[in-house]
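S.K.: Sequence isn't available, so here's the structure alone:
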């Protein structure tokens, strides 16, 4: 029988982290929706596909398997495949069947996809900076943003 996981956190620390999580989830969902809408309007690509494009751009000139990209994005292989199909139809990625196993394909970002990533990632970075600056002054989220933006705090040890 497995032992319960002991994080080393006191009950008060665990409660604080739980309350922080309760704030982070709606904050993330709201910010994700706003970014998705803005990126789609300005660049013709949503946040999820842009993150896939960014992962591929980071591998350039190499390639990534669909399952490797799915792991990196934290989505299912079928969701990653659908996203990549959209990116491929738009001319932003290219798939190549692996010679040893035709069921496996490798995906690369195209020059057009790299150009889109460069433009859209600047928008994303600018909007994230602006959102976190604004949220620092929103009493509902100020403490969450402060915790997220801290550098140098040691992570709790297990």
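M.R.: That came through, no problem. In this text the structure is predicted, and so the values were computed from the model without any measurement.

S.K.: From now on I want contacts and neighbour counts done on CA atoms only, so please keep to that.
M.R.: Will do.

S.K.: quick one: contacts for residue 94?
M.R.: The contact partners of residue 94, by Cα atoms under 8 Å, 6 or more residues apart in numbering, come to 88, 107, 108, 109, 110.

S.K.: Could you report the separation of the spatially most central residue of the chain from residue 153?
M.R.: With distances taken as Cα atoms, centre = their mean, the residue of the chain nearest its centroid is residue 51 (5.6 Å). With distances taken as Cα to Cα, to the nearest Å, residue 51 is found 27 Å from residue 153.

S.K.: want to compare, so here's the second one:
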């Protein structure tokens, strides 16, 4: 028989007792909520999805050096095919360029375009502010306060 969900003051103590599983169980809806809000905000303000902005950020992080599709996939924690699809969308939008990797023409090197750089510089503060606001709100939600506290400790 499974235990009932914890509620109120009892929840944080039970989540700590159950370790990683309970934390993961709480992170999933938290992640979904934050991801949805970020995606809507970024699309409304900058006409870019969260996935595309994160991929753009991975390319911007290596700028001015090229980055491989595999490196973007590892940075985002997604499959290479998923990273490749997002990068293809960014390429069609003129935000990145693909070229041959120096020394190995079988590998594509992804470069940031000026339009991609400009979009990254404009959208990054929006992303940071939206994340801060989401975590501030969720820090006072009894369902997520302990998760947010753990996440914030990991970034300090």
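M.R.: Everything's here; your move. Everything numeric in this text was worked out from a predicted model, so none of it was measured.

S.K.: After superposing, what score do the chains get?
M.R.: Remark: TM-score between the superposed chains equals 0.83 [TM-score structural alignment, normalised by the length of structure 2]; 142 aligned residues with a Cα RMSD of 2.0 Å.

S.K.: Restricted to helices, list the contacts of residue 94 of structure 1.
M.R.: Mapping the contacts of residue 94 of structure 1 onto helices (DSSP state H) picks out residue 88.

S.K.: List the members of the contacts of residue 94 of structure 1 that persist in structure 2.
M.R.: Using both residues aligned by TM-score structural alignment, their matches' Cα atoms under 8 Å, structure 2 keeps these contacts from the contacts of residue 94 of structure 1: 88, 107, 108, 109, 110.

S.K.: Residue 43 of structure 1 corresponds to which position in structure 2?
M.R.: By TM-score structural alignment, residue 43 of structure 1 lines up with residue 46 in structure 2.

S.K.: residue contacts, its match?
M.R.: For residue 46 of structure 2, the contacting residues are 119, 122, 123, by Cα under 8 Å, 6+ apart.

S.K.: before we move on, what about residue 79 of structure 2?
M.R.: Contacts of residue 79 of structure 2 by Cα under 8 Å, 6+ apart are residue 73.

S.K.: and residue 96 of structure 1, that's in a strand?
M.R.: Yes - Residue 96 of structure 1 forms part of a strand when assessed by DSSP: H, G, I helix; E, B strand; the rest coil.

S.K.: ok, and for the helix or strand that residue 132 of structure 2 is a member of, which residues are buried?
M.R.: Per DSSP states H and E, residue 132 of structure 2 falls inside helix 114-138. Using 16 or more other Cα atoms under 10 Å as the burial criterion, the residues of helix 114-138 of structure 2 that qualify are 116, 117, 119, 120, 123, 126, 127, 130, 131, 134, 135, 138.

S.K.: In structure 1, what stretch matches it?
M.R.: Mapping helix 114-138 of structure 2 onto structure 1 (TM-score structural alignment) gives residues 111-135.

S.K.: What is the burial count for residue 149 of structure 1?
M.R.: When neighbours are counted by other Cα atoms under 10 Å, residue 149 of structure 1 registers 12.

S.K.: how about whichever residue in structure 2 pairs up with it, secondary structure?
M.R.: Here residue 149 of structure 1 is matched to residue 152 in structure 2, going by TM-score structural alignment. At residue 152 of structure 2 the chain is in helix, as set by three-state DSSP.

S.K.: The top helix by length along structure 2 vs structure 1 - mean distance after superposition?
M.R.: Ranked by residue count and defined by DSSP H, the top helix of structure 2 is helix 20-46. Compared with structure 1 after the fit, helix 20-46 of structure 2 shows a mean deviation of 1.1 Å (mean Cα distance after the TM-score superposition for structure 1).

S.K.: Next, the buried residues of that helix.
M.R.: For helix 20-46 of structure 2, a neighbour-count test (16+ other Cα under 10 Å) marks 22, 23, 26, 27, 30, 34, 35, 38, 39, 41, 42 as buried.
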